[in-house]
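1. Could you look at this predicted model? Sequence included:
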Amino acid sequence: MGTDYNEYRREMVTLHLPFRHEESEILAESRYLQLYEENEALILDRRKEFESNLDIEKTLEICRELCREYVSDDGEEINDVVSRIPNENPFAELYHNPNADLNDDLRLALFDKLGSIAKKKDNILPYPEFYGLMRKANEEQREILFHTIHHSISNNEPMQKPLLIYLTGPAGSGKTFVIKALMEIYNRFSDTDGIFNAYIACASTGKAATAIGGTTVHNALSISLSRLLPLNIEKAHQYRALFELIKVIIIDEVSMVSSELLEQINERLKHITGLFTKAFGGLDEILFGD
């Protein structure tokens, strides 16, 4: 509970008190604890100011109306949803057997828990469009893309080493184009179950992550802003099951990722996959930066 309360105080300080550098002014030496104690009254007043206009009853009524709009009289939609609800604790089998196969209930539960991280696989481009995408690449870009295709096709060969690539270039050099092309390649040539993308796309900032349809590094791998905390047993099994389907981690704006955070990513992936002797847990790692 103490950790949760400290996290609450950190959030309140960052939301309601002005600062320039979060790392040095708030996170360093847990300064947010002292800042919260010194400004508790001000923080509470600002919370009231921002939250006082929220009409809970009206919001709930709007939600009820929206629910009624999408439920037909014969209840078919309700029955369909109920039929898709997994059995209680679908991860229980993984607690006893970490190598258990992913059944339908587990896939559905994974999508519910971690779908915002891996994302549902989009339709793969028809071959004519895929060929057109490849033709748009310049010579240097095409070299990387062809190398990745060859690697993906040969992924099951013995002694196959994971890709560790760092691509750099100024703004407008086509990094986002290459990221999108790599996403298509991994989904097209990776042997996965077809529900999740074969990649996790993330970035150092929310703005950069949005541009590539991904999430932040911290959210993707459950990394705290202050330090790397161990995953609880349920979360660890969820990630382990998900990463049976993931082939590559794509990180944009890596130039804004500190060496400490990069090492935390490395350690987190090792713990998720259980491959402690391999960099980034044996996954392909493709980094983009300026």
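-> Done, it's in. Numbering: from 1, shown residues only.
2. From here on, just use CA atoms for contacts and neighbour counts.
-> Will do.
3. so where do the strands sit in the stretch 101-250 of the chain?
-> With DSSP state E, counting those that start in this stretch, the ranges of strands along the stretch 101-250 of the chain come out as 164-168, 199-203, 215-216, 248-252.
4. And the contacts of the first one?
-> By that I understand strand 164-168. Residues outside strand 164-168 that contact it (Cα atoms under 8 Å, 6 or more residues apart in numbering) are K175, D284, E285, I286, L287, F288, G289, D290.
5. Swap in 7 Å and give it another go.
-> If you take Cα atoms under 7 Å, 6 or more residues apart in numbering as the criterion, strand 164-168 is touched by D284, E285, I286, L287, F288, G289, D290.
6. Would you mind writing the ChimeraX command to select the buried ones in the residues you listed?
-> Provided next is the ChimeraX selection string for whichever of the contacts of strand 164-168 are buried by 16 or more other Cα atoms under 10 Å:
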select :284,285,286,287,288,289
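7. Can you add secondary structure and give the contacts of strand 164-168 back as CSV?
-> Listed next are the contacts of strand 164-168 as CSV, based on DSSP: H, G, I helix; E, B strand; the rest coil:
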residue, secondary structure
D284, strand
E285, strand
I286, strand
L287, strand
F288, strand
G289, strand
D290, coil
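8. re the thing from before, turn the strands of the stretch 101-250 of the chain into JSON lines, including distance to Q264 and mean neighbour count.
-> Below are these laid out as JSON lines (distance: least, Cα to Cα, whole Å; neighbours: other Cα atoms under 10 Å):
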{"stretch": "strand 164-168", "distance to Q264": "16", "mean neighbour count": "14"}
{"stretch": "strand 199-203", "distance to Q264": "14", "mean neighbour count": "27"}
{"stretch": "strand 215-216", "distance to Q264": "14", "mean neighbour count": "24"}
{"stretch": "strand 248-252", "distance to Q264": "14", "mean neighbour count": "25"}
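9. TSV for those strands, including distance to L106?
-> Shown next, in TSV, are the strands of the stretch 101-250 of the chain (distance: least, Cα to Cα, whole Å):
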stretch	distance to L106
strand 164-168	30
strand 199-203	19
strand 215-216	23
strand 248-252	21
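10. Would you check that I251 makes contact with Y199?
-> No. I251 is not in contact with Y199 according to Cα atoms under 7 Å; the separation is 10.5 Å.
11. ok, and here's another one to check against it:
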Amino acid sequence: MVSESDEAIVSEYTLNLERERAFRIIAEHSMLLKPGPLRMFLNRPGGTGKSRVINALTDFFQQRNQSRRFRLCSYTGVAVKNIAGMTLHSALLLNHCAKKGVMTQTNHDLVSMWQGVDYMFIDEVSMVGSKLLVQINNALCRQLEIVGCLAE
């Protein structure tokens, strides 16, 4: 499934073996006909190229005219500005979500916002605590109706 354009992206962003592996896992997953959920955590110290992987994936999806399939998010407004994304609270309407099983206008808005989105990348994930991670998971599960969510 590796194309010349994928190789060009790997080269352009000088992805080392570890970053290249993460890039390829996501790229290949995105080409599957009916992929299951993909949960990946890139945990490295600051300045080791995690954002480089996100930038490479941004190009990957843009080259395929599939930018709609992913959403860039972060915990803080400063980080959001750096990645041209959205805060987690805005992207998932975390301050507005109703309890599980109750479809409110907010839940409908959330479903609409995420229609066609297959991947969410969280930059600066080290700032996300366990409580917020559960809220993120629950919001995604609620609107995507994913079976086997982390919180279940």
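-> Arrived safely, thanks for sending. Remember, it's a predicted structure, so these values are computed and weren't measured experimentally.
12. returning to what we had before: go through the strands of the stretch 101-250 of the first structure and name the closest to L42 of the first structure.
-> L42 of the first structure lies closest to strand 215-216 among the strands of the stretch 101-250 of the first structure, at 30.3 Å (Cα to Cα).
13. Export the contacts of strand 164-168 of the first structure as TSV, with columns for distance to A220 of the first structure.
-> Shown next, in TSV, are the contacts of strand 164-168 of the first structure (distance: Cα to Cα, whole Å):
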residue	distance to A220 of the first structure
D284	16
E285	14
I286	15
L287	15
F288	17
G289	18
D290	22
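14. which one of the contacts of strand 164-168 of the first structure sits closest to P170 of the first structure?
-> Here the nearest of the contacts of strand 164-168 of the first structure to P170 of the first structure, counting by Cα to Cα, is D290; it sits at 5.3 Å.
15. Closest one of the contacts of strand 164-168 of the first structure to Q34 of the first structure?
-> Set against Q34 of the first structure, the nearest of those by Cα to Cα is G289 (36.2 Å).
16. Pretty sure H16 of the first structure sits against I43.
-> Yes. With contact defined as Cα under 7 Å, H16 of the first structure counts as touching I43 (6.0 Å).
17. corresponding residue for K131 of the second structure in the first structure?
-> Matched by TM-score structural alignment, K131 of the second structure corresponds to E260 in the first structure.
18. ugh, wrong one, I meant D118 of the second structure
-> When the first structure is aligned by TM-score structural alignment, D118 of the second structure is paired with K247.
19. before we move on, what about T87 of the second structure?
-> Taking TM-score structural alignment, the alignment pairs T87 of the second structure with T216 from the first structure.
20. ok, now L144 of the second structure?
-> Matched across to the first structure, L144 of the second structure falls on T273, judged by TM-score structural alignment.
21. where exactly do the helices run in the stretch 151-290 of the first structure?
-> 175-189, 206-211, 217-220, 233-242, 259-273 (DSSP state H, counting those that start in this stretch).
22. Please convert these to TSV, extending it with distance to Q160 of the first structure and mean neighbour count.
-> Output for those, formatted as TSV (distance: least, Cα to Cα, whole Å; neighbours: other Cα under 10 Å):
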stretch	distance to Q160 of the first structure	mean neighbour count
helix 175-189	16	19
helix 206-211	30	15
helix 217-220	26	20
helix 233-242	21	18
helix 259-273	17	18
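23. For S152 of the first structure, which of those helices is the nearest?
-> Taking those one by one with Cα to Cα, helix 175-189 is closest: 5.9 Å.
24. What number of residues are in the vicinity of N95 of the second structure?
-> Per other Cα atoms under 10 Å, the neighbour tally for N95 of the second structure reads 10.
25. list the contacts for it?
-> Under the criterion of Cα under 7 Å, 6+ apart, the neighbours of N95 of the second structure are H89.
26. Quick check: it vs G47 of the second structure, distance?
-> 31 Å (Cα to Cα, to the nearest Å).
27. Leaving out the residues flanking it, which one is nearest to D59 of the second structure?
-> Nearest residue to D59 of the second structure in three dimensions, chain neighbours excluded: I9, at 7.4 Å (Cα to Cα, 6 or more residues apart in numbering).
28. and that neighbour, what pairs with it in the first structure?
-> Residue pairing (TM-score structural alignment): I9 of the second structure is matched to L133 of the first structure.
29. out of H16 and I43 of the first structure, which sits in the more crowded spot?
-> I43 (19 against 16).
30. For the helix or strand containing the more buried one, give the aligned segment of the second structure as residue numbers.
-> Using DSSP states H and E, I43 of the first structure sits in helix 31-51. Per TM-score structural alignment, helix 31-51 of the first structure has no counterpart in the second structure.
31. Would you mark the buried spots in that helix?
-> Buried residues in helix 31-51 of the first structure (16+ other Cα under 10 Å): Y32, L33, L35, Y36, I43, R46.
32. Setting the sequence-adjacent residues aside, check what's closest to the residue positioned nearest the centre of the second structure.
-> Closest residue to the average C-alpha location of the second structure: M120 at 1.5 Å, with Cα atoms, centre = their mean. Residue nearest to M120 of the second structure in three dimensions, not counting chain neighbours: R71, with 4.8 Å by Cα to Cα, 6+ apart.
33. Likewise for P35 of the second structure?
-> H29 (6.5 Å).
34. That neighbour matches what in the first structure?
-> By TM-score structural alignment, H29 of the second structure lines up with H151.
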